[in-house]
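S.K.: Kindly generate the corresponding structure for this input.
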Amino acid sequence: NNDLRRELSKHGASYGVGVSDNKFVIQIVGNERDLDKIMPIIFRLCLMPKLDNKQIEAVMGSAVQSRMFEKRIPGIISSALMEYIQFGDQSRYIDRIPSKKLIFVGESGYNFLITNSDLTATIQKVTSYPVNLHYVGAKPMEEVAEILKGTVPTQKTILEPQKEFYRDRVSYTEPEIYFLPNTDIQQAEVTMYFPIGNYDNSQYVDYTAFSRYFGAGGLNNICFSEIREKRSLAYSTYGAVSMNPMNKTSWFIGSTGTQNDKVNTVVDIYMDLIKNMPKFKSYGNNIKTTVMTELAEDYVTFRGKSSYYENTVKKMGFTEDPNKTWYKQAENLTFDNIAKFYDEKIKNAPVIIVIHGNPKYIDIKDIEKKYGKVNRVPISKIFQGGEM
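M.R.: Sure thing, here's the model as predicted:
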């Protein structure tokens, strides 16, 4: 493969590979006058790979080694805790191949789960699915199509594409509190979370406007004003609603990094903001300007337009850039939109309070008395498969 990479470099070309839950992407950049020479090299790289077992073993070894330290790093612990709260057993820190299976001791020493033949078989399977091509360049499309015939890395037999996969969010109907005690942590993390429900694209402007007002508008939002600016209680604080238009889900998540002995106060103030949000109508015009500016400046680069159209515009049901539709909606935005969104979707939601902090300095009984039963989460609950 190094030889093939050197061949690519002769033509000023390079490639990158990416993978997600629903896509395998190969991006090729190079001088298009040599496209007829570049694509056969990519074909050989993908369909006739020369995979080195030592490199594969190094990748697995690195993954196993990083897992050995994940329970000691506060940021990773907080991330794993929120993965568990949102997705339960589908958390990426739980639903994974155990380290003991990735690397195990056999009669001849260390054995590795994945070998070059396994990876080759996986590549062959991946390249058996339909391919969408995006070309950006000056060559006529007919000429490009002729070059790509027989050089796009696909198998002869093409499989039916699988249905897109999205993880299910845990459903909550009542307020709950989750506490992960950690005596080694210097800074506590307090997170408020709750699913909002179905989302459709006509609500985008209201979702965005509320977020900018509540806690995702730089320094000009009520989270920053009430928690950090007025009371100096936080190193960082935010709160926003997020949405996935592909599976039409939405949720609120807000987090505050604070000193352990300030956790109780932060919980009280943040919960009061959620349940009794101050409504400053004077913020309305600023929020409107912010949303309109963001939409106007949300520019898709020339090279990204075709993939943006296919993967975003079409999938969301639009025939043109949705920012145009949303910009027109934003022109009529008032503070009443924010207030209505809050009253309908935020005010009465069952808030899940998540705390990662040092129990020596947190009055957890007081939190339980005010907001409901506390569920203690052992660190072993949110990490699985990391032990050797």
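
S.K.: drop to CA atoms for contacts and neighbour counts, all remaining ones
M.R.: Will do.

S.K.: which residues in the stretch 51-200 of the chain form strands?
M.R.: Assigned by DSSP state E, counting those that start in this stretch, the stretch 51-200 of the chain shows strands spanning 103-106, 109-112, 176-181, 187-198.

S.K.: what's in contact with the longest one?
M.R.: What it means is strand 187-198. The set of residues that contact strand 187-198 without belonging to it, under Cα atoms under 8 Å, 6 or more residues apart in numbering, is 78, 169, 171-172, 248-260, 263, 266-267, 345-346, 349-358.

S.K.: now swap in the second one and tell me
M.R.: Outside strand 109-112, the residues that touch it by Cα under 8 Å, 6+ apart are 57, 60, 101-105.

S.K.: if we can go back for a sec, nearest approach to Phe383 belongs to which of the strands of the stretch 51-200 of the chain?
M.R.: Distances from Phe383 to each of the strands of the stretch 51-200 of the chain were compared using Cα to Cα; the minimum, 12.5 Å, belongs to strand 176-181.

S.K.: Following up with a second sequence; could you model it the same way so I can compare the two?
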Amino acid sequence: MTLSYGVGNLEIPELDQTAEYLNLLGTENYSFNEFKNKLQKIGTSMSCSVDKNYFYISLKGFDKNFTESIKLVNEFVLNVKADEDKIKILIDSAESSRKIENEQPSTIGRALRDFVSMGDKSYYLRRMSVDDIKATEPNEYIKFFNKAMDYELDIMYTGKLSFNDVSSILKDNMALNPRPIKSNSPVDIEMKKYTNDLVYIVNDNQAVQSQIYFSVSGENINSKDRFISKAYNKYFGSGMSSIVFQEIREFRSLAYSAWGFYVRPNRNGKRGDFVGYVGCQADKTIDAISVFKDITFNMPEKPERIDQIKSSLIQTINSERPNFRQYPSIVRDWKRMSYFEDPRKKQVNYFKKMSFDDIIRFQKKNIENKPMVITIYTDMNQVNMTELSEYGEIIVLEKSDFIN
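M.R.: Prediction:
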């Protein structure tokens, strides 16, 4: 069973450390070890986690002990006790993760891309800094936990108990908020709309490879666009038969990794965005950018592939049957996005009828000849900056600008 509260680290960034901290705590009545032992005696495990949209309390155990498990969850929710000694674990964990990030070019390249597209809403800036964690009192994390529990709660159970039994046990044994705050989740982070070609670059004299991202602001999406974008992604930038793979890697050997796809918002009526990536040797940066931009705007047309694309998309839908324990969360998200039946049914019907011209029209409407922003993490000594300036105004950043 999962208790899913309708707020995540996008709206309350401190919930990352809060979830980590809660997994180290006991309650006013039981120490951490005593509480864990009580759970273990009935074969139950409990953990807290968070993503950008939801805060979770996850429970695994036996149906025969469901009532006792819920009583222990309620004990934790109402009486969790802060422990100052455990704060050091949070600090050490954050310092360790920052050290690892600083040694991973792929993470730095991703953080640069996110900063340029999202600004201070980038995960790498909105999260708590190490100094923030050091300055936060233990009881403040309990307050963040309580704040998360003020939001709408989805309770997702999979097991053999009936709906009425689960509902009755929860009502009788767990404190539930009668007037929760309405959830905004799942939340779409609105990307910056690009109006000019720009190049953001970060120098690292030790970098052997370049991490290059390409971004184009698309148009507001509707249901048909949502379907076509999947076909476009399959054709252009996803998989070994895609245009990106063949043009960048297979034909020219310019990169060790390359892809490109159209990112869809959770809800119709909001803007989509094209995002592409090339990871290449630093001295191949200009060539890789040149080819990628060319095929993105002047997309090679291979209409003979349409039957293969349609078949692959339909086969993927038919074969990717979710694990039964995922059903509640999948249905929850569909409902929050205003679907009242499985949206994949309409996708299959559309894919059967679509033509290659649909992909072409989608690319021209949402991507072709729009302003492109490029972000690069590389050794600038190996890049011809004069040639690079042909792709837009160059803005040089430091890692400290986009990673806290």
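
S.K.: re the thing from before, so which of the contacts of strand 187-198 of structure 1 are in strands?
M.R.: If you go by DSSP state E, those have 249-259, 352-357 in strands.

S.K.: which outside residues touch the longest helix along structure 2?
M.R.: In terms of residue count, the longest helix belonging to structure 2 (DSSP state H) is helix 87-102. Residues outside helix 87-102 of structure 2 that contact it (Cα under 8 Å, 6+ apart) are 17, 20-21, 107-108, 130, 133-134, 138.

S.K.: Just the buried ones out of those residues, please.
M.R.: 17, 20-21, 108, 130, 133, 138 (16 or more other Cα atoms under 10 Å).

S.K.: Check the secondary structure at whatever residue of structure 1 lines up with Thr316 of structure 2 for me.
M.R.: When the structures are aligned by TM-score structural alignment, the residue of structure 1 matched to Thr316 of structure 2 is Glu294. State at Glu294 of structure 1, reduced to three classes by DSSP: H, G, I helix; E, B strand; the rest coil: helix.

S.K.: Burial check on Glu294 of structure 1, number of neighbours?
M.R.: Counted with other Cα atoms under 10 Å, the neighbours of Glu294 of structure 1 add up to 12.

S.K.: And Arg305 of structure 2? What does it align with in structure 1?
M.R.: Using TM-score structural alignment as the criterion, Arg305 of structure 2 maps onto Tyr283 of structure 1.

S.K.: and that match, what does it touch?
M.R.: With contacts defined as Cα under 8 Å, 6+ apart, the neighbours of Tyr283 of structure 1 are 213, 335.

S.K.: For Ser236 of structure 1, see how far away it is.
M.R.: According to Cα to Cα, to the nearest Å, Tyr283 of structure 1 and Ser236 of structure 1 sit 22 Å apart.

S.K.: So which residues of the stretch 251-400 of structure 2 form strands?
M.R.: In the stretch 251-400 of structure 2, the segments counted as strands under DSSP E, counting those that start in this stretch are 257-263, 271-281, 372-378, 393-397.

S.K.: so the second one matches what in structure 1?
M.R.: Read that as strand 271-281 of structure 2. Against structure 1, strand 271-281 of structure 2 falls on residues 249-259 (TM-score structural alignment).

S.K.: how far is that stretch from where the chain is centred?
M.R.: Here the centre of stretch 249-259 of structure 1 is set off from its chain's centre by 14 Å, with Cα atoms, centre = their mean, to the nearest Å.

S.K.: Next: stretch 45-58 of structure 2.
M.R.: 15 Å.

S.K.: Where in structure 1 does that stretch align, residue-wise?
M.R.: Taking TM-score structural alignment, stretch 45-58 of structure 2 hits residues 14-27 over in structure 1.

S.K.: Give the buried residues for the matching stretch.
M.R.: Ser14.

S.K.: Give the full set of residues in contact with the counterpart of Thr378 of structure 2 in structure 1.
M.R.: If you follow Thr378 of structure 2 across to structure 1 using TM-score structural alignment, you land on Gly357. Residues near Gly357 of structure 1 by Cα under 8 Å, 6+ apart: 179-183, 185, 187-189, 260.
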